[in-house]
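**Q** sequence? don't have it. structure:
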């Protein structure tokens, strides 16, 4: 089967339903792998392992705050990305595509995708700063990254 066969039925051609749902939910979607796999834990996973990491009440509150702020901002950006992808799809579906409008939409999408990644990565930086070195090592072991060091 040709690689794009069946995709023409998507609501937004360039996004799977799973990708659109991930953007709207503020999920990481591997946007923070550069941080996660290089010793910068994410607040969501830190909270999942809070007891094993021996988080203090202050560290738990920091992780919860970071997670909440990241999700709020990521959801807002994700909703805008989905809306622009819908607009881009309508532009082509309606036979109204032109290079001027295309340039505006793709520049906006590029900036938003970059900002979304920044939001996810920044939460990892702040989370790392809130943990002690031994907690970061324990996190790596708990997540299966011990072989990395």
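**A** Looks like it came in fine. These figures come from a predicted structure and were not determined experimentally.

**Q** going by C-alpha atoms from here, please, whenever you check contacts or count neighbours.
**A** OK.

**Q** the strand or helix carrying residue 108 - contacts with which helices or strands?
**A** Assigned by DSSP states H and E, residue 108 falls within helix 99-130. Contacts defined by 3 or more CA pairs under 8 Å, 6 or more residues apart in numbering; DSSP states H and E place helix 99-130 against helix 33-36, helix 43-48, helix 57-93.

**Q** what about the ones you listed, which gets the closest to residue 111?
**A** Among the helices and strands packed on helix 99-130, the nearest to residue 111 by CA to CA is helix 57-93 (9.8 Å).

**Q** hmm, back to that, run the angle between the helix holding residue 108 and helix 57-93 for me.
**A** Here helix 99-130 points in a direction 170 degrees away from that of helix 57-93 (axes from the mean of the first three to the mean of the last three CA atoms, to 10 degrees).

**Q** could you point out which element follows helix 99-130?
**A** For helix 99-130, the succeeding helix or strand toward the C-terminus, using DSSP H and E, is helix 133-142.

**Q** second structure follows, compare the two:
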């Protein structure tokens, strides 16, 4: 009986969410509805957007933070110059790919907007976007590999400490980035 009364009360009251506006309601004015202005700016600037956390949080430094911490990490002038080149190359690649993602998202948005989208077209478009997003992540992660190869074990440990990651040692038992083994 109690279940029946509860069900009846819910039915009579109606769904609470029926008159609640969608959290997406304010996004209909975006030029590309699937991307915020901030996301577009990040893509065009080649920013990491958290795409390299698998490397960063496992003891593989990234060039932007290595440049910021160059003095504390005791980088040599040659290491700093190589890191700056690495950063510039990564940003150039990521920016180019980011611009392509934006164009693909714009085309997808347009296809939905003008009602020309088909299932086959949708699959092709989303596959292209996914490949580009994967390439951007690959660029960022590969840069962490290249960065670690420029540093010695002490510098990598200092980086981890300075960034607030445990005691400065990677959280795994395998080789440290740069080919060094930790104990």
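**A** That came through, no problem. Just so you know, these numbers come straight off a predicted model, no measurement behind them.

**Q** give me the TM-score for these two chains.
**A** For this chain pair, the superposition-based TM-score is 0.96 by TM-score structural alignment, normalised by the length of structure 1; 149 aligned residues with a CA RMSD of 1.2 Å.

**Q** where does the helix holding residue 108 of structure 1 end up in structure 2?
**A** With TM-score structural alignment applied, helix 99-130 of structure 1 matches the range 119-150 in structure 2.

**Q** let me know the outermost residue of structure 1.
**A** Using CA atoms, centre = their mean, the residue of structure 1 lying farthest from its centre is residue 95. It sits 32.0 Å away.

**Q** helix, strand or coil for that residue?
**A** coil (DSSP: H, G, I helix; E, B strand; the rest coil).

**Q** do you know how far it is from residue 88 of structure 1?
**A** To residue 88 of structure 1, residue 95 of structure 1 is 11 Å away according to CA to CA, to the nearest Å.

**Q** check residue 19 of structure 1 too.
**A** Between residue 19 of structure 1 and residue 88 of structure 1 the computed distance is 16 Å (CA to CA).

**Q** between those two, point out the one with more neighbours.
**A** residue 88 (20 against 15; other CA atoms under 10 Å).

**Q** how close does stretch 99-106 of structure 1 sit to structure 2?
**A** Superposing on structure 2 and averaging over aligned pairs (mean CA distance after the TM-score superposition for structure 1), stretch 99-106 of structure 1 comes out at 1.2 Å.

**Q** just confirm residue 59 of structure 2 is within a strand.
**A** No. Remark: residue 59 of structure 2 does not belong to a strand; assigned using three-state DSSP, it is coil.

**Q** counterpart of residue 32 of structure 1 over in structure 2?
**A** Using TM-score structural alignment, residue 32 of structure 1 pairs with residue 52 in structure 2.

**Q** typo on my end, it should be residue 46 of structure 1
**A** Residue 46 of structure 1 maps onto residue 66 in structure 2, by TM-score structural alignment.

**Q** repeat that for residue 78 of structure 1.
**A** Under TM-score structural alignment, residue 78 of structure 1 pairs with residue 98 in structure 2.

**Q** ok, that match - contacts?
**A** 40, 43-44, 46, 132-133, 136 (CA atoms under 8 Å, 6 or more residues apart in numbering).

**Q** let's go with 10 Å and repeat that
**A** Neighbouring residues of residue 98 of structure 2 by CA atoms under 10 Å, 6 or more residues apart in numbering: 39-47, 91-92, 104, 132-133, 135-136.

**Q** ok, now residue 161 of structure 2?
**A** Counted by CA under 10 Å, 6+ apart, residue 161 of structure 2 has contacts 155, 167-169.

**Q** how much space between it and residue 61 of structure 2?
**A** To residue 61 of structure 2, residue 161 of structure 2 is 11 Å away according to CA to CA.
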